[in-house]
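**Q** following is a predicted model, sequence given first.
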Amino acid sequence: MKWILVISAIIFSVLSQGESIICEHENPERLICENLDITTTIENIEPNKQVNVTIINGTGIAPDAFKNLDVRELIITKVRLYSYEARYIIHQITTADPLTLQADSFNSLHNIISLEVFDTKLIYEANPLIPLKKLQNLAFRNNNFTEVPTDLFSTLNDLQSLRILKNPITGVHTNAFEALKHLKTLELVDNDIQILQPGCFNGLDELTHLNLLKNNIVLQQGSDLAQVLQGMPNLLNLVIAINGNVRLEPGTFDGIPKLEVLDLSGSSISHIPKNVFNRLSLLKSVMFNRCRIGSIEQGAFSGLNLTEMIFDSADFGKTIDSYTFSDLNVTRFGLVSNYQMSEIKPSAFSGLRGDILAIMGSELTKIVAGTFTGMHVKELAVRWSPIVEVEQDAFKDAYVETLYVDDNSTIVLNRYRWGIPESISIKTICYAC
């Protein structure tokens, strides 16, 4: 059961007076604590529960404010409270208001393993997290940080997860997380990060998940990204989605050889050359959704053994060139909602092997001879495209068990005239469904 503490305060003088807070149960699951400007004492909470502290109109937390709590998880949220017809109306803060923490505000929280601080502009002189020796999870959201608060990490030896969200951080400096030797998950999401300095992730030897979603990272040289990714030899999952310009070059990901999941969705990629992914023998999933891709070199993905590769709503021009996806093993391959694409050249999928290839949503009007030559897939879906012609030998030397098309597709009526092999079973799917 989650206990919710609502703390209301008005005047700063309580910090020196040391008055006790008065707590009353509004109902069995809600404890309202009200005092003046500084939260001084929180008590009467059942031990080993998650405590959600909502600070209303307050500006700080006094020393030992949590001395009577024995909890493992603590969430601190700042809101504004207004009175309307004798009822409290709480408005979530979008611009963080100040909240002052003392060096010993969190004293006595010896058993806490998770701390989350939302919607507060944190003000502190000495590190208030020093008492939290067992902390494993730490999250900050909308705290008005302009840089990574490295000074808070110095004693967090057991921290495994760190999330910093929605802060105006424009750059991550070298050795920003070096103290966090046992960190497994790092999320720097929606922070407007533009610059990642080389070595910014140094020391994260145990990191497995790095999420840089929704920033404005500009990496004009592939070597820049390669240098940034140093120091994380055990990284398994990397998200660089919805960012700025990302340039890929041979060897870009060589420093993270254990990578299994790569998400580049929403980024601008000028070119994907060969030998970018060739050292990633464990790679299973690659996402290019909503990417703007200038060009893809022939054989850029050759030799990969993937579970999935998805280009959903990606812009890689009007043409897929020959051998673009050659010698690729992928269980599920999706070219979906790519409405700029109007041509697939012969042997574009030569040597591709997998269970499903979906070409769904394009401007294709013709499937030319040799389009699927050398391809081996169980299921091929060609849907939501204005195809009016399939040339003879489009499926020459291709293995396809089932071809899925729309119920209004011209392929159904013309399969024999267009020379689609009888060995391929054609199944229709409702176009509008």
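**A** Cool, the structure landed.
**Q** C-alpha only now, for contacts and for neighbours.
**A** Fine.
**Q** wasn't Pro346 part of a helix?
**A** No: applying DSSP: H, G, I helix; E, B strand; the rest coil, one finds Pro346 to be coil, outside a helix.
**Q** isn't it right up against Lys366?
**A** No: with contacts counted by C-alpha atoms under 8 Å, Pro346 stays clear of Lys366, the gap being 11.8 Å.
**Q** would you map the helices across the protein?
**A** 14-17, 222-228, 410-414 (DSSP state H).
**Q** could you save these as a markdown table and add columns showing mean neighbour count and distance to Asn137?
**A** Formatted as a markdown table, the helices of the chain follow (neighbours: other C-alpha atoms under 10 Å; distance: least, C-alpha to C-alpha, whole Å):
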| stretch | mean neighbour count | distance to Asn137 |
| --- | --- | --- |
| helix 14-17 | 14 | 29 |
| helix 222-228 | 20 | 24 |
| helix 410-414 | 15 | 55 |
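**Q** can you put those helices in a markdown table and add distance to Leu122?
**A** Shown next, in a markdown table, are these (distance: least, C-alpha to C-alpha, whole Å):
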| stretch | distance to Leu122 |
| --- | --- |
| helix 14-17 | 17 |
| helix 222-228 | 28 |
| helix 410-414 | 63 |
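**Q** so which of those comes closest to Thr324?
**A** Thr324 lies closest to helix 222-228 among the helices of the chain, at 20.5 Å (C-alpha to C-alpha).
**Q** related to what we said a few turns ago, and of the helices of the chain, who's closest to Val172?
**A** Minimum separation from Val172 across those (C-alpha to C-alpha) falls at helix 222-228, 10.1 Å.
**Q** okay, one more to line up with it:
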Amino acid sequence: MGWRSSALRPLPGLLLLLPLSLPRALREAHCPEPCSCPPDGALRCPGPRAGLTRLSLTYLPVKVIPSQAFRGLNEVVKIEISQSDSLEKIEANAFDNLLNLSEILIQNTKNLLYIEPGAFTSLPRLKYLSICNTGIRKLPDVTKIFSSEFNFILEICDNLHITTIPGNAFQGMNNESITLKLYGNGFEEIQSHAFNGTTLISLELKQNAHLEKMHNGAFRGVTGPSIFLCLAMGWNPFRR
């Protein structure tokens, strides 16, 4: 009996270790007001919310950012979504008609596979959109942003499964000048008229190790006083 009671005795050290063994995402997940973040569900951040100007969503447990997820958050100027292993899809009109929004960051979400066409719509004050280190297979649709900000910056980086920059990929994004930072992706081809309809100040294409084909008409329809083109050292897209 003495041996049995000793075997059943609680182990304080083990109890202390249990909370530390929880997955990092569960320990650090934070769902700020006014959002709801049901595990494996859909994010909702309804407005209006007076005084809320920045929304940081890290380690999200949700799978989907649905249409109109941020509806009514008219004072928000920055939305950051990062470090989520659960997020898989961003639906059309997820970022829609947010009139003061100037920055969107979607980073380190490797299981994010789909950003539906029209996910970014009617964002007239958007200055900076960063989509980096995700699992998406296609270049995100940015043609319905309709920003009026000077020197709009689009950063698409470290998305290893995006293979093509299609024609007219950036038309409608901005009616002023733009800077494109498109580095470290899985690009293999840049199609004709890829940059059509843009006033391009700077284009960064470095560290795209698989990029072998740039169509002769890739820059047709581009306007602007000058273009600074930054390529990977030793790589020439115009080689025969």
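**A** Structure's in. What do you need? Note that this is a predicted model, so its numbers are computed, not measured.
**Q** quick check: TM-score for this pair?
**A** Once superposed, chain against chain, the TM-score is 0.71 (TM-score structural alignment, normalised by the length of structure 2); 213 aligned residues with a C-alpha RMSD of 3.6 Å.
**Q** before we move on, back to that, out of the helices of structure 1, flag the one nearest Thr120 of structure 1.
**A** helix 14-17 (18.9 Å).
**Q** which stretch of structure 2 lines up against the closest one?
**A** When structure 2 is aligned by TM-score structural alignment, helix 14-17 of structure 1 has no counterpart there.
**Q** centre of the chain versus that helix, how much separation?
**A** 43 Å (C-alpha atoms, centre = their mean, to the nearest Å).
**Q** what does Leu235 of structure 1 align to in structure 2?
**A** So, by TM-score structural alignment, Leu235 of structure 1 is matched to Leu101.
**Q** so that match sits right up against Leu126, yeah?
**A** Yes: counting by C-alpha under 8 Å, Leu126 is a contact partner of Leu101 of structure 2 at 5.7 Å.
**Q** got any residues that touch both of those two?
**A** Residues touching both Leu101 of structure 2 and Leu126 (C-alpha atoms under 8 Å, 6 or more residues apart in numbering): none.
**Q** a helix runs through Gly13 of structure 2, doesn't it?
**A** Yes: counting by three-state DSSP, Gly13 of structure 2 is part of a helix.
**Q** what number of residues lie near it?
**A** Per other C-alpha atoms under 10 Å, the neighbour tally for Gly13 of structure 2 reads 8.
**Q** with Thr94 of structure 1 instead?
**A** Using other C-alpha under 10 Å, Thr94 of structure 1 has 10 other residues around it.
**Q** how about the contacts made by it?
**A** Asp119, Asn142.
**Q** distance of it from Thr402 of structure 1?
**A** Counting by C-alpha to C-alpha, to the nearest Å, the gap from Thr94 of structure 1 to Thr402 of structure 1 is 52 Å.
**Q** what does Leu183 of structure 1 give?
**A** Distance, Leu183 of structure 1 to Thr402 of structure 1, by C-alpha to C-alpha: 46 Å.
**Q** also Val218 of structure 1?
**A** With C-alpha to C-alpha as the criterion, Val218 of structure 1 and Thr402 of structure 1 are 43 Å apart.
**Q** now swap in Asp224 of structure 1 and tell me
**A** From Asp224 of structure 1 to Thr402 of structure 1 the distance is 44 Å (C-alpha to C-alpha).
**Q** how about Leu122 of structure 1?
**A** For Leu122 of structure 1, the distance to Thr402 of structure 1 - C-alpha to C-alpha - is 59 Å.
**Q** who has more neighbours, these two?
**A** Leu122 (20 against 17).
**Q** what residue in structure 2 is paired with Asp315 of structure 1?
**A** Under the alignment (TM-score structural alignment), Asp315 of structure 1 maps onto Gly186.
**Q** how about Lys78 of structure 2, what's its match in structure 1?
**A** Per TM-score structural alignment, the equivalent position to Lys78 of structure 2 in structure 1 is His209.
**Q** Ile131 of structure 2 too?
**A** In structure 1, Ile131 of structure 2 lands on Leu264 (TM-score structural alignment).
**Q** you'd agree its match is up against Asn237?
**A** No: using C-alpha under 8 Å, Leu264 of structure 1 is not in contact with Asn237, being 11.4 Å away.
**Q** for the match of Lys78 of structure 2, give me its contacts.
**A** Contacts of His209 of structure 1 (C-alpha under 8 Å, 6+ apart): Lys184, Thr185, Leu186, Glu187, Leu235, Leu236, Asn237, Leu238.
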